[in-house]
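Asks: Sequence first, predicted coordinates after that:
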Amino acid sequence: MATDPAQRPARLTAQALSAAYGSLTLSPVDVVDDVADVITQREPELNAFWRYDLDEARYAAERSAARWRAGAPLSPVDGVPATVKENLARTGVPMPSGNAGVTPVVPERSAPVVERLEEAGAIILGSTVMPDWGMLSSGVSSLHGITRSPWDPSLTTGGSSAGAGAAAAAGYAPLHVGTDIGGSIRLPGAWLGLTTLKPSAGRVPLQAPFLGRAAGPITRSAADAALLLDVISRPDPRDWTALPPEHLDLADLTVGGTYDVAGLRVGLLVDAGCGLPVDPAVRDAVEEAARVFEAAGATVERLEPFLEPDLLRRLDEFWRVRSLVDFDALAPAARDRVLPFIRRWVEAARDVTAQELMRDYTSIMRLQQATATATQAFDLVLSPVAPVAAFPAEWPMPWGEGDEGMAHIGFTVPYNMTGQPAATVNCGFLPDGRAIGLQVAGPRFDDVGVLRAVHWFEHRRSPEATPDWPIPPRDPAPLDQG
């Protein structure tokens, strides 16, 4: 893969960087210096990093460069810059979960994701921010302040992988790892135009497994998402919920140069059956994406809504009680430092009884059954990622400060509960420039099939739907004054 010498390294994909390292036309040191320049320009406004480790990154880049010169890289991502979300442990780096009321845990050992990246030689630039306890779909945090969109700093990044999304779209690195329990990888993906994947449950080993939680790639292309998944999905015995080790054929998403959607049975869901109504412009963009699949020979069938509002309400209540337990464990003064929105959200569950909490948990099983039943006949299911486009950066949720529960995750959270893989890819823009995300979900464990479909769509969507990333041009070299 040839690289354009006029292209600044910060704009290159991980695959392009790896090829350039192999041909010795580009050094990891050059790349780290270039992304550091982008970070210097944009970070004061975007606020993506909790910890930024430039000195360590430069040292790691020098070691990587030596390995490439010796023809002995550790992996294809050796020397490729990456970030990880702050709730993914890094040895010695405090983990406050975006919350000013928390006394951060300082881990003695890195999370599986981090260890796999380090073993592969990836250069971890730092840890990216999140909102309080990861329970907001924005970049609003009591500890970090507001994280903003690189496309338009007046807009949200989405959350809770807010910093990872901002860093990806801004060109801080091509590879980023976020976490997702109801849409926290995919919502930043949708609102920032990114390609992301919430993998199958258990595909990526976690340090702290929990119902619905996953870690996965946040990138600017499906090929890079596959490259990252190949690294972070390697086994780790600490996750007792992990899938058995499996070789995923991720090296070539075109399957030897060919991938054909002809004959695939594709479901199209544009009404979740609960939550916020879908913006007509979002629906139109998703339906246009479905026509791209249909024109190529896929059989597209409309799916009727399969969730009921009470299922979403009960899941929200279950999460409130979970966070209320964490909130009550704080000292009174520390509770006052928690984001006011989150304080109100958890306090609303103060009177939930044990019987109601058990009904909430049982309803999650019903949500799983409804999702699995509705989608089992399809090779892929296409839908919006979110019913609405990006909202003001200062808002904690798409509706502002009000309490609408989790009314915006009716399209995303079902696949957390069933464990099915679900990806995002940009499929259009509103007239005001806000991105529109297409969600592509597949059967359980078919992460490769989902990524192949996304890669296929990336190369067939209209030019108007293809992001031109908001990465600043490199300053020209100063003229020789000698």
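Replies: Nice, thanks for sending it over. Residues are numbered from 1 along each chain as shown.
Asks: From here on, just use CA atoms for contacts and neighbour counts.
Replies: Will do.
Asks: So which bits of stretch 430-442 are buried?
Replies: 434, 435, 436, 437, 438, 439, 440, 441, 442 (16 or more other C-alpha atoms under 10 Å).
Asks: all strands for the stretch 101-250 of the chain, in order.
Replies: 123-128, 140-141, 145-146, 175-180, 195-198, 214-219 (DSSP state E, counting those that start in this stretch).
Asks: Save these as CSV, and put in distance to residue 55 too.
Replies: Output for the strands of the stretch 101-250 of the chain, formatted as CSV (distance: least, C-alpha to C-alpha, whole Å):
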stretch, distance to residue 55
strand 123-128, 9
strand 140-141, 27
strand 145-146, 25
strand 175-180, 19
strand 195-198, 29
strand 214-219, 24
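Asks: which of those is buried the deepest?
Replies: Among the strands of the stretch 101-250 of the chain, ranked by average contacts under mean count of other C-alpha atoms under 10 Å, first place goes to strand 195-198 (a mean of 33).
Asks: Share the number of residues neighbouring the spatially closest residue to residue 437 that is not a sequence neighbour, please.
Replies: Leaving out its chain neighbours, the residue that sits closest to residue 437 by C-alpha to C-alpha, 6 or more residues apart in numbering is residue 190, at 4.0 Å. Close neighbours of residue 190, defined as other C-alpha atoms under 10 Å, add up to 32.
Asks: How about residue 46?
Replies: Residue 46: 22 neighbours (other C-alpha under 10 Å).
Asks: I'd like to know how far it sits from residue 126.
Replies: 15 Å (C-alpha to C-alpha, to the nearest Å).
Asks: How far away from the center of its chain is stretch 46-57?
Replies: Distance of stretch 46-57 from its chain centroid, counting by C-alpha atoms, centre = their mean, to the nearest Å, is 18 Å.
Asks: for comparison:
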Amino acid sequence: MNAVVHTPAVTEAPAWQLGVHELGEAYRAGRLTPVQALQAQLERLAEVQAVVNAMAWVDAEGARRAAEASAARWLRGQPLSALDGVPVTVKDNIPVAGLPCRWGSRLYQDHVPERDESPVARLRAAGAVILGKTAVPEFTLQGYTDSPVTGVTRNPWDPLLTPGGSSGGAVAALAAGVGALALATDGGGSIRRPAGHTGLYGFKPGWDTVPREHGLPEMLPRMEVIGPIARSARDLQLAMGVIGGARAGAWPDAPPPVPPQRIACWRHIAGSPVDPGVLAACDAAAERWRALGHTVDVVDAPLAVQAFNQHAWPVISTTGLARVLRQYPDAAARVGPALAEMLARGQAWRATELCDAQAVVRQLRRAMADVFRAHDLVLSPCSAALPWPAADSHPPRIADQPVDGRGHAVFTAFANATGLPALALPAGRVGHLPVGVQLAGPPGSDAALLALGQSWERAVAAVGTGAVELTPPLWPIWP
């Protein structure tokens, strides 16, 4: 497939390749209009949807109306924000007024919310163009993306493989050139792992950094947050300027200066297997941070992280599902087999076992407080595995060792249980596949993490390798 050429707009790259910042510059200079940018996006979508299956619903007419209104504002020199006229996709577990919000399940097949969830409302008020909804696994509880509603979503870097989950549709669309920004959720790594699998930047904010109202029923209480995925760290900053903070506009306009940091590097979780290529990328990232003036110490992760992964996560996630589905007496017969099994497990746990899981979470929070007394940040891989076959729920083996369904996901959920902000950064490639690393910080370090992300991006650009090198091949690598 070749890139679409658009003669009305003269830009350095096709309009569907441009990120948030580049689109704003093009609009401001009059080289491109939001209507032209949207048309380029829709044409690109027509090319790639059959291959990657990233979109669950497309609102072309609504997007056109929003783009036309944005074009009029830019013509008057009165854009509403840095996101005015920017095509944005929204994950299909985030309500958008008037669009189906099916959560990947036949149980929600006919659910059409009347109100936007609050981050979507902020995007609209900022002039963003809502392109549509991105595919998710059923009830967003799996680390790959396949559902009874939309089917299998595939990785633009290799359509035989998964982009991960549960934000698989969000990253597959963005990496294939659909949307300049993706709004997604992260309840156990669902932004960070897929971003790593597709060479993108993804941000999981800390607790209450992105306010949420008018959303779907809570599946993972206090663990799931909404955050952005983008092609650059700078674009994450622009997105947070709209959706972040207790009120619109409360997020800092510019990243704060960040002094040299003490970084703890976790290469394993209690000896868990990690793909050798992923480990090499993490080690290279550690060297890059050292070159930028930070201290990086390779240390063991607290045992409480593994205890949470093994003993608390299975209870919390499945009881959350049972809680959400208790209004459907026939739910087990109407969901897919994997969710039916999870539902049965969630219904079988006793109250004492849920209390035990909550005690493990409290132990994890104490352990992370100790971590941040000795270090400022934690560096790790985003995922222990490279992408695996698209229709498989998980890789059965990592580094030649058998693993369970969460073996690939050991590095991420601790941040959700403790409410910590965490940032996924592109960290090069293993063969033709992207790999990502994660920086996690203490409570309140959201802005500092994004500042460090931009520092990473500038450093990578200066040497001409890594994250910046990942951008052009995304358009795309087809078999």
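Replies: The structure has been received and is ready for your questions. What you are looking at is a predicted structure, and each value in this text was computed from that prediction instead of being measured.
Asks: quick one on the thing from earlier: quick one: closest of the strands of the stretch 101-250 of the first structure to residue 390 of the first structure.
Replies: Nearest to residue 390 of the first structure, of all the strands of the stretch 101-250 of the first structure, is strand 140-141, at 13.6 Å by C-alpha to C-alpha.
Asks: three-state assignment of residue 19 of the first structure?
Replies: helix (DSSP: H, G, I helix; E, B strand; the rest coil).
Asks: what's the matching residue for it over in the second structure?
Replies: The alignment partner of residue 19 of the first structure in the second structure, by TM-score structural alignment, is residue 25.
Asks: Tell me, how many residues neighbour its match?
Replies: What residue 25 of the second structure shows, counting by other C-alpha under 10 Å, is a neighbour count of 13.
Asks: what's the answer for residue 47 of the second structure, then?
Replies: Applying other C-alpha under 10 Å, I find that residue 47 of the second structure has 16 neighbouring residues.
Asks: Quick check: whatever residue of the first structure lines up with it vs residue 127 of the first structure, distance?
Replies: Mapped onto the first structure by TM-score structural alignment, residue 47 of the second structure lines up with residue 41. Counting by C-alpha to C-alpha, the gap from residue 41 of the first structure to residue 127 of the first structure is 18 Å.
Asks: Can you tell me, leaving aside adjacent residues, what's nearest to the residue mapped onto residue 53 of the first structure from the second structure?
Replies: With the correspondence set by TM-score structural alignment, residue 53 of the first structure lines up against residue 59 in the second structure. Using C-alpha to C-alpha, 6+ apart and skipping residues adjacent in sequence, the residue nearest residue 59 of the second structure is residue 132, 5.2 Å away.
Asks: got the contact list for that neighbour?
Replies: 55, 56, 57, 58, 59, 60, 88, 89, 90 (C-alpha atoms under 8 Å, 6 or more residues apart in numbering).
Asks: for the second structure, longest helix please?
Replies: helix 351-374 (DSSP state H).
Asks: mean per-residue distance, that one to the first structure?
Replies: Here helix 351-374 of the second structure, set against the first structure after superposition, deviates by a mean of 1.8 Å using mean C-alpha distance after the TM-score superposition for the first structure.
Asks: Mind listing residues that contact that helix?
Replies: Contacts for helix 351-374 of the second structure (C-alpha under 8 Å, 6+ apart): 262, 302, 304-305, 307-308, 311-313, 315-316, 414, 417-418, 441-442.
Asks: got it, and stretch 317-335 of the second structure?
Replies: In this structure, residues lying in contact with stretch 317-335 of the second structure by C-alpha under 8 Å, 6+ apart are 105-107, 138-139, 141, 148, 217-221, 339-340, 342-347, 349.
Asks: List the buried residues of it.
Replies: Going by 16+ other C-alpha under 10 Å, stretch 317-335 of the second structure has these buried residues: 317, 318, 319, 320, 321, 322, 323, 324, 325, 331, 332, 335.
Asks: Looking at those residues, which is nearest residue 286 of the second structure?
Replies: Nearest to residue 286 of the second structure out of those is residue 317 (C-alpha to C-alpha; 32.2 Å).
Asks: aligned partner of that closest one in the first structure?
Replies: Checking with TM-score structural alignment, residue 317 of the second structure has residue 319 as its match.
Asks: How about the secondary structure of that match?
Replies: Once three-state DSSP is applied, residue 319 of the first structure turns out helix.
Asks: any idea how far residue 418 of the second structure is from the closest residue to residue 307 of the second structure other than its chain neighbours?
Replies: Among residues not flanking residue 307 of the second structure along the chain, residue 360 sits closest, at 7.0 Å (C-alpha to C-alpha, 6+ apart). Separation of residue 360 of the second structure from residue 418 of the second structure (C-alpha to C-alpha): 11 Å.
Asks: Just the ones of the contacts of residue 132 of the second structure in strands?
Replies: Among these, DSSP state E puts 55, 56, 57, 58, 88, 89, 90 in strands.
Asks: hang on, the earlier thing: residue in the first structure matching the residue nearest to residue 307 of the second structure?
Replies: Match for residue 360 of the second structure (TM-score structural alignment): residue 363.
Asks: Next, count neighbours for its match.
Replies: Based on other C-alpha under 10 Å, the number of other residues close to residue 363 of the first structure is 19.
Asks: hmm, back to that, so of the buried residues of stretch 430-442 of the first structure, which ones are in strands?
Replies: 435, 436, 437, 438, 439, 440, 441.
Asks: Report the contact partners of the second one.
Replies: Under the criterion of C-alpha under 8 Å, 6+ apart, the contact list for residue 436 of the first structure reads 190, 191, 193, 282, 285, 384, 389, 426, 427, 428, 429, 430.
Asks: what residues are up against the residue positioned nearest the centre of the second structure?
Replies: Residue closest to the average C-alpha location in the second structure (C-alpha atoms, centre = their mean): residue 191, at 2.2 Å. Contact analysis of residue 191 of the second structure by C-alpha under 8 Å, 6+ apart lists 165, 166, 167, 184, 185, 202, 203, 204, 227, 229.
Asks: Map the second one across to the first structure for me.
Replies: By TM-score structural alignment, residue 166 of the second structure lines up with residue 160 in the first structure.
Asks: Quick check: that match touching residue 135?
Replies: Yes. Residue 160 of the first structure lies in contact with residue 135 (C-alpha atoms under 8 Å); the separation is 6.7 Å.
Asks: Out of these two, name the residue with the larger neighbour count.
Replies: residue 160 (34 against 23).
Asks: so residue 90 of the first structure, which of the three states?
Replies: coil.
Asks: Residue in the second structure paired with it?
Replies: Using TM-score structural alignment, residue 90 of the first structure lines up with residue 96 in the second structure.
Asks: what's the closest non-adjacent residue to its match?
Replies: residue 116 (4.5 Å).
Asks: Please pull up the equivalent of the one you found in the first structure.
Replies: Match for residue 116 of the second structure (TM-score structural alignment): residue 110.
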